[in-house]
Structures are given as structure tokens and as C-alpha cells.
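Engineer: Coordinates only, no sequence provided:
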């Protein structure tokens, strides 16, 4: 069955791996197309049983507590993005010559003949912001678009829905790209590459290779980060369509075929006549919200993809002005006694936390959680000069404490052992004691949240709530 387009699903035996957010809709869609669907799931808890009952009522077979065995007669596996490539089910599939697709590949296969082209965004950090900026720019150009993919709006829903789009802004994770062999974007960007999810991919090399898949078969532009050579290397390695160009973005002055910044203005030297001599002004740095360096990089990447699609310069400016960042992304919560409190709970890895720490001069840093295999020496060494103090929380805080002892031994550290719901309140109280007027108390954990919170949103909410209580206590 390869990765060619499947048009007739009637009677095809498809195994869906994992219930979850993508598994349930995928099973329903495939069943609706006439496929014979079996869902396998490792877990057998209350939630899984409820989802199974819903699917079984439609006539779909569900096997709970057995995600390792390949069901008899399987012709295709559609997997949830979180399932690791080394699972026994996939080894069995490979042995039997059965292809494995993710939800993104399924959506790509199910597009209609006049489907909207995809502008694809991946990278370790900044994906969601860049995709939302891109959608805002495309809308400002009068195009029918949506921000979809890894950000909550299901690609399957969009591809199979009645609404017609001119172009889609698609966020793709490394997991999704791993299982999307035939995806071919109009244009794509890898924003940056830093060690992340190595427990899933097995190595940095495998992780980078999966990110690089986003460039395969690009038609117009492969956009890369000039400051991150690994992203340019991936462009070089990609097999693209004739005439597709490499386009860089930089926070410095752009060379020809790049977008960059000159005297506080975002400029384009890639999508203009005579790139050697000409540059097109797109927007001012002040049009980017917030104008932190890594966010200006996101804006340039979004602008590059929009320009690759033929969007006029004015729409870039209008789209960036209209964009509002999501909660928990460098969100200013309040000022209390001259100290700024900033929530960047979304900084779930060291690369994101590093970008966040670089945005402030004097910081009391709240950090810690689940490290996901990360190391913290480089992050701490880079931020040491800016740290007034550190408050550590969460399961893997010792790893950060050890890095601080090595690279910032003079910085005071408060190590909070408690992991109950009041821990964040305690962390904010400790941070307040360490902070002086003019400092920033920054929640940029550099770790995942699931050891203490349901997700990074809940962690950020707990921080904001604790800060508001401080403010009320200070009579603010």
C-alpha cells in the first residue's frame, strides 16, 4: 500500500494504535469510509473503557490492555503521535510489510483534489506562536485560512469539513513528521533545533532527521534559521521540487535570499525583484507582540512563509499587529512592589527557557519539573549573570540544582521539596523574598509539568493565582 494515495477504503483492514485525542476521531473517520477498524490500546482504565464503549457502539473492534500484538489481517496502522517508534507493534508491522501512518499522514491522504496547500511549521520552540502569527498574516491578506495540526484543531476535521480554505497554517511536531511519509508542503520552516523528546526519538540525529522531513518535496521555499546551522543543514539534505529556494531568517541584517532586521524594521530580501540591490520593508519591531528577540525570529519565519505564498508586505504588518499571543507565553502577570512577575510556563524545555531568560536583565527564576532526559549546564551557564536567585520545584529539580552549583555557585537557591497543590504559592512567596525592585520573577521551568500539574496551562494558572494573591496582600 506504500505511501501512495488510497482512494478506496472499503473493506481495508486498518489498526488504529492508541485511543487518545487523535485515535478516536481517526477510528471514526476510517470506519465511516468503510474500513474494517480495530483499535489497540496499552491502557485499560476508566477513560479508555468509556472511549472503547463509544467506538464499539459504532461497530469498531477495540482491544484494551494489548497494544503490542498486530491484529490478524492488518493492512495499515494509523498511530497516535505519542507512540514511540520502538514499540513491539511497529516491529511486527515492519516484519509483515505493513505501513504505519500518523494522524497527519491520514489527513494528507484524505484531502480532496482541490485541497488547500499547507504552509508547515516545526522546530523545538516557537511553533504555535509562529503558526498563529502566520494565520493572522494570511487572514490580513484576505485569504481563508486556519491554524491547525499540533495546536488542537484536528487536521482530519479541517480536511474532511465543509469549509473551503485557500491555504492552511500547519504546526507539526517531530512525532507527527516521523509518521508522515508522503506529506509535501508548499513551503516549510524548521525554526530551531535543540535536544528535546530524545527519550522518544532515541538520539539527536533521529530527532533532527524527523524535523527535516518537513522540507521534503517543498515547492516554493524551505525557510531556515540563519543562527541555527542545523536547520540550514536539513534544507541542504532535503529532496525538494525544482525551483524551490532556501530562504533564511536572521535577527541581523539580511543577506540576499533572507529576511532580517535593519534599524528596528523587519525587511525582506528574498521575495523581491533583484535581491542583490532591493529590500522590502514589512513591519516594525514594535508591531511584534511581545518584541522579545525569539519572538521577532518567530515573526520573521511567519513572514517568510506568507511571502512565499505571495502575500503583500502590508498584510505582514497588519497580521503581526492583529496577533495576540497565547496565555503562558512570556505573559506579564503583574507588578508587585516594583517587581515584574512573568509567566512562561510554556517553556517546557531548556531551549525555550533559555530564550525566556535572555529577555530580562535581573531574574529570580522559578524552574523545575520533569526533565525528559534534558541536561541543564548550557542553560545555567548562559543565564548565570542574569540570575538574582532561583527557586526550584518538581521531580527533577536536583539536575538544575547541580548545574547551578557548577556554573552559578554564588546565586542563592531555594529548593522546595513539596509537590502538593500549594507548592507554587510557596515558590512565589520564596521568589518574592529574593527579588528587589526592578527584578523580574520568571516562571520558565525548562521542564514538563506533569509531575505536579495536569499540563503547563494549569502550572501557569497556579503561578498567576499566587501572584495575584501577593498583589492583594501588598494592597496593589
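Structural biologist: That came in fine, so what should we check first? The shown structure was predicted, so the numbers you read here are calculated from the model rather than taken from an experiment. Numbers count the residues shown, from 1 in each chain.

Engineer: only C-alpha atoms for contact and neighbour calcs from this point on.
Structural biologist: OK.

Engineer: So which other helices or strands are in contact with the host helix or strand of residue 399?
Structural biologist: In this assignment (DSSP states H and E), residue 399 forms part of helix 397-407. Packing partners of helix 397-407 (3 or more C-alpha pairs under 8 Å, 6 or more residues apart in numbering; DSSP states H and E): helix 377-383.

Engineer: If you count neighbours, what's buried in the helix it packs on?
Structural biologist: Buried residues in helix 377-383, defined by neighbour count with 16 or more other C-alpha atoms under 10 Å: 377, 379-380, 383.

Engineer: can you list those residues in CSV and add distance to residue 117?
Structural biologist: Putting the buried residues of helix 377-383 into CSV (distance: C-alpha to C-alpha, whole Å) gives the following:
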residue, distance to residue 117
377, 42
379, 38
380, 41
383, 41
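
Engineer: And those, which is closest to residue 106?
Structural biologist: Distance to residue 106, by C-alpha to C-alpha, is smallest for residue 379 among these, at 37.8 Å.

Engineer: right, and the closest one touches residue 355 too?
Structural biologist: No - with contact defined as C-alpha atoms under 8 Å, residue 379 does not reach residue 355; the gap is 9.6 Å.

Engineer: In addition, the following structure is provided for comparison:
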């Protein structure tokens, strides 16, 4: 299916099972029901919230089965799943045995775009282990700077279904896609797409690094204009080579060094483009200054270059790249400066939930008291510690899997003082900040970059970051 084609499905009387209530399942069930499908929603949970959601859907005439997400309802012709449901769940195994296709919410949105009779907006897609949300929001800011009607959607929290079926007619969408979403999106064909980086993550879900990378690589399938890859991460370029793209689609690299032809990069503090210029062998176009990027940490410059590459692939002029980057402000809990206390900076990067993100965060500072720990998700920490050892003034550990980080520190940075907090309650953060402050010296940065997920102690990484910021501000008030 070509990138500009819109799939038409006769939904009337089609038996569709929607797997999972929540931010993707409920809009999917509603949209399919409105188009005449016979929808049954299945959900593993049967708590008070699920029952309330079920009652709303049942009032519309949608069948809901709570507490049984494993059994494939009779007559099912299609399963539409929430992205987080693992591929080896009995429901999907039964669907495969019955020859029933499984789509995710992204696939459904892709199939339904243009269904309301309007022109389907092209998608500029971003995936990768880290940096997706920031890059997509940077991209949307650049597109807005040139006057295009756009939105940052997808895994970023704004439902793609709402975007493609809502009242706003967009010129282009900036779409964040997770590996989960791409796994269930077989016919997605973006205008242009970027894989920012690849590092081990969610391997318990995908089963192997190879399977994880393959799902990320799906974002390049059928691209029409540009496949954007990270020069510093050869695995991303390998995915471009393996992709089946439209004729004329180009491979566009981004690098923190001086760019070669068909690349974007950095020269003397300037972001430059040698890909979308008339003579890329001899010319480069200035796009913005490093100082236009907030914050100007190396990995965030890489995000800006990837966003710029996708915008330029869509025909955006250089001035809009600069204006969009200047207007962009990062989300909370992403290398967010909280306060300076006694010449020590306190920085919240609670979003660094894996080792790859934490490696980039640690690389942004020279002398660090590192607060880390949580749920490791199968990760190992030796390489992370080896790379950061010389920057570490001290480490404060907390959370369920802190021992894994402690063992790596013992092996590779035995001289670095470590405070091991034997607690997993939410109040541990206040103690962690206090102990980090004791280790810090003027000029240091106390950095929350946990390298782990948060759910052992907090509802999500936002709550973890808020706890850190609250503890820092309380300490700042005491020292004022």
C-alpha cells in the first residue's frame, strides 16, 4: 500500500475484538462501533475503574468481558490490541491459529485516516530507544513555525485515532511510535521516518534484541522521501538498508560531527544541512545554533538534528528550523534543572528509565553525584558504570534492583563512595537527596537519572521526578 493511499474497510457487521481498556482501547472500540462493527472488548483486569469504563461502553451497545483477556471470542474476524499486550498472550496465539489478523491502535488509525472524507495528513514518524518524545515535540514546533497545522501524537499521549478522526484537519502529523506499536502496525507507510538510536530495552516483551530492532525498523517500510538514521549508531543505518522503501526515498544521516553529503551535523556550534541543498557535495545550509537548543546537551542536539532532518524532508525552510527549536521547551523530568543549592546543581532526569538514556544524561555533566535505582527490566549496568566512572563524585542507590548497580560499581568504580538506601518507600527520595547533598562539592551536579523503571516505588517516572523536585525545593527553602 503506497504512502498516499487510504485503506477502505467495510466495517458493517464485522466481528472485532478489542484487547484492553484504556487510552487506546476505548477510542478504538468507539470508532469501530460507530462504523457498524460488532465489537467485543476483553480486558484482563476487573477493578472498579475497569467496571466504570465497561459500563460506558455497554451503554453504547459494545460488549465487554472483564477479567478474561485470554480467550478469543467466537466469530472474531479481527483483533485490535493495546500496544503493551505481549505477543505471546493466549489471545494472540488463538488468533494466529484461527488465521485472525491482529492490529494495534496505530494500524487502526492508519487504516482509518481519511475515513471522514478529508485528505489524509502524511505522517513524519519517530522511534528509537530514547529521545522519541523530545524529538517529536521539537519536530511539531518546527512545523508550527512555518504555519503548518500539525500535532505531536502517538506514543506521546495524544491518541492517533483522535488525531485522524477528530475535527481538526491537519497538514502533517509528527508521530511518536514505540516498538510495541510498530510490532502491531504491518501496513504503516510514513512520508519520512527516523530511528534515533538502538539499545537493549523491553527485551522481556520482544524476546530478543534482534526482534526489538526488527520492530523498530518497521518504521522505515514504505517511506517515500527520507529514512533518517543516526551516524553514531550503525544499527540504525543497517535498518535503513534492510527496509523496502519507495523509489527515490533517501537515506539521511545525522551526526554531532561535521556532516558528509546527505547528512545533517554540527560545525563550529552551528547545526548545518548537507542533505536538502542544491549541491550537497560542496554546500551546507545553516539551520540553527547549538545555543538555540534547550538544553544543549549532546544527546539533545542529536534529537534536534533528527527533527530538523524530518522537517527538511517535508520541505520546511531553514529559518523555521531555527524558530521552531528556539520556541521548543522540554517536558518535565527530562534533564530539568530544579535548583542550585550551595553551588551544587540539582537536575531531574527521571525519564532516564534505561541505561542508554542514563548514559546520555551522565555524559552531559563533568562531576556528578548520581541517584539511581528502581526496576532494572533485565538490564545490566557494567558498560554504563565503566563509561561514567570518572565523572562520579558519589552514588546514592535505592529501589528494588539497586544491588545490580551496586555490584557494577564495585567491579568497575570501587573508589566511588556509594550510599545504599535499603528502602523502597516513596519517602526514600527525601533521604536520597539529603545523602547526595552530603557527598556533593561546589561545582557538582546531583543528578537523578535512575537507569531503571519507577514502578517499584512510584506510579510512574513523573511521580518519581516530582518527589525528587519536592525534596530539592524543601532543602533549598531550609538553606535560604
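Structural biologist: Sure thing, it's come through. What you see is a predicted model, and the numbers here were worked out from it, not measured in a lab.

Engineer: thinking again about what came up before, ok, so of the buried residues of helix 377-383 of structure 1, who is nearest residue 221 of structure 1?
Structural biologist: Ranked by distance to residue 221 of structure 1 (C-alpha to C-alpha), the buried residues of helix 377-383 of structure 1 are led by residue 379 at 32.0 Å.

Engineer: average offset between the longest helix that structure 2 contains and structure 1?
Structural biologist: Counting residues, the longest helix found in structure 2 (DSSP state H) is helix 461-479. The superposed helix 461-479 of structure 2 is, by mean C-alpha distance after the TM-score superposition for structure 1, a mean 0.6 Å from where its aligned residues fall in structure 1.

Engineer: That helix corresponds to what range in structure 1?
Structural biologist: Mapped onto structure 1 using TM-score structural alignment, helix 461-479 of structure 2 spans residues 456-474.

Engineer: And for stretch 247-260 of structure 2?
Structural biologist: The aligned range for stretch 247-260 of structure 2 is 242-255, by TM-score structural alignment.

Engineer: Just give me the match in structure 2 for residue 222 of structure 1.
Structural biologist: Checking TM-score structural alignment: residue 222 of structure 1 goes with residue 227.

Engineer: show me what contacts its match?
Structural biologist: The contact partners of residue 227 of structure 2, by C-alpha atoms under 8 Å, 6 or more residues apart in numbering, come to 192-194, 220, 240, 249-252.

Engineer: what's the distance between it and residue 409 of structure 2?
Structural biologist: Between residue 227 of structure 2 and residue 409 of structure 2 the computed distance is 39 Å (C-alpha to C-alpha, to the nearest Å).

Engineer: swap in residue 296 of structure 2?
Structural biologist: 28 Å.

Engineer: The counterpart of residue 111 of structure 1 in structure 2: neighbouring residues, count only.
Structural biologist: With TM-score structural alignment as the criterion, residue 111 of structure 1 lines up with residue 113 in structure 2. Using other C-alpha atoms under 10 Å, residue 113 of structure 2 is surrounded by 23 other residues.

Engineer: Tell me the residue in structure 1 aligned with residue 419 of structure 2.
Structural biologist: Mapped onto structure 1 by TM-score structural alignment, residue 419 of structure 2 lines up with residue 414.

Engineer: which residues does the residue nearest the centre of structure 2 contact?
Structural biologist: By C-alpha atoms, centre = their mean, structure 2 has its centre lying nearest to residue 132, at 3.9 Å. By C-alpha under 8 Å, 6+ apart, the residues touching residue 132 of structure 2 are 126, 176-177, 196.

Engineer: Next: residue 178 of structure 2.
Structural biologist: Residue 178 of structure 2 makes contacts with 127-128, 155, 216, as judged by C-alpha under 8 Å, 6+ apart.

Engineer: sorry, back to before: farthest pair in the contacts of residue 227 of structure 2?
Structural biologist: Farthest-apart pair in the contacts of residue 227 of structure 2 is 194 and 249; separation 12.9 Å (C-alpha to C-alpha).

Engineer: So which of those two has more stuff around it?
Structural biologist: Using other C-alpha under 10 Å as the criterion, residue 194 of structure 2 and residue 249 rank with residue 194 on top: 32 against 16.

Engineer: So the more buried one versus residue 310 of structure 2, what's the distance?
Structural biologist: Distance from residue 194 of structure 2 to residue 310 of structure 2, by C-alpha to C-alpha: 8 Å.

Engineer: What residue in structure 2 is paired with residue 7 of structure 1?
Structural biologist: Counting by TM-score structural alignment, the partner of residue 7 of structure 1 is residue 9.

Engineer: Where does its match fall, secondary structure wise?
Structural biologist: Per DSSP H and E: nothing holds residue 9 of structure 2, as it lies in no helix or strand.

Engineer: State the distance from it to residue 111 of structure 2.
Structural biologist: Separation of residue 9 of structure 2 from residue 111 of structure 2 (C-alpha to C-alpha) stands at 8 Å.

Engineer: So between those two, which is more surrounded?
Structural biologist: Neighbour count, other C-alpha under 10 Å: between residue 9 of structure 2 and residue 111, residue 111 has more, with 20 against 11.

Engineer: quick one: that one and residue 165 of structure 2, what's the gap?
Structural biologist: From residue 111 of structure 2 to residue 165 of structure 2 the distance is 11 Å (C-alpha to C-alpha).

Engineer: Can you give me every residue that contacts residue 476 of structure 2?
Structural biologist: 339-341 are the contacts of residue 476 of structure 2 under C-alpha under 8 Å, 6+ apart.

Engineer: Make a markdown table from the contacts of residue 227 of structure 2 and add distance to residue 203 of structure 2 and secondary structure to it.
Structural biologist: Below are the contacts of residue 227 of structure 2 laid out as a markdown table (distance: C-alpha to C-alpha, whole Å; DSSP: H, G, I helix; E, B strand; the rest coil):
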| residue | distance to residue 203 of structure 2 | secondary structure |
| --- | --- | --- |
| 192 | 26 | strand |
| 193 | 23 | strand |
| 194 | 21 | strand |
| 220 | 21 | helix |
| 240 | 22 | helix |
| 249 | 31 | coil |
| 250 | 30 | strand |
| 251 | 27 | strand |
| 252 | 28 | strand |
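
Engineer: Of these, grab the buried ones for PyMOL.
Structural biologist: Of these, the buried ones can be selected in PyMOL as follows, counting by 16+ other C-alpha under 10 Å:
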select buried, resi 192+193+194+220+240+249+250+251+252
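
Engineer: can you put the contacts of residue 227 of structure 2 in JSON lines and add distance to residue 77 of structure 2?
Structural biologist: Formatted as JSON lines, these follow (distance: C-alpha to C-alpha, whole Å):
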{"residue": "192", "distance to residue 77 of structure 2": "32"}
{"residue": "193", "distance to residue 77 of structure 2": "31"}
{"residue": "194", "distance to residue 77 of structure 2": "33"}
{"residue": "220", "distance to residue 77 of structure 2": "28"}
{"residue": "240", "distance to residue 77 of structure 2": "33"}
{"residue": "249", "distance to residue 77 of structure 2": "35"}
{"residue": "250", "distance to residue 77 of structure 2": "38"}
{"residue": "251", "distance to residue 77 of structure 2": "38"}
{"residue": "252", "distance to residue 77 of structure 2": "40"}
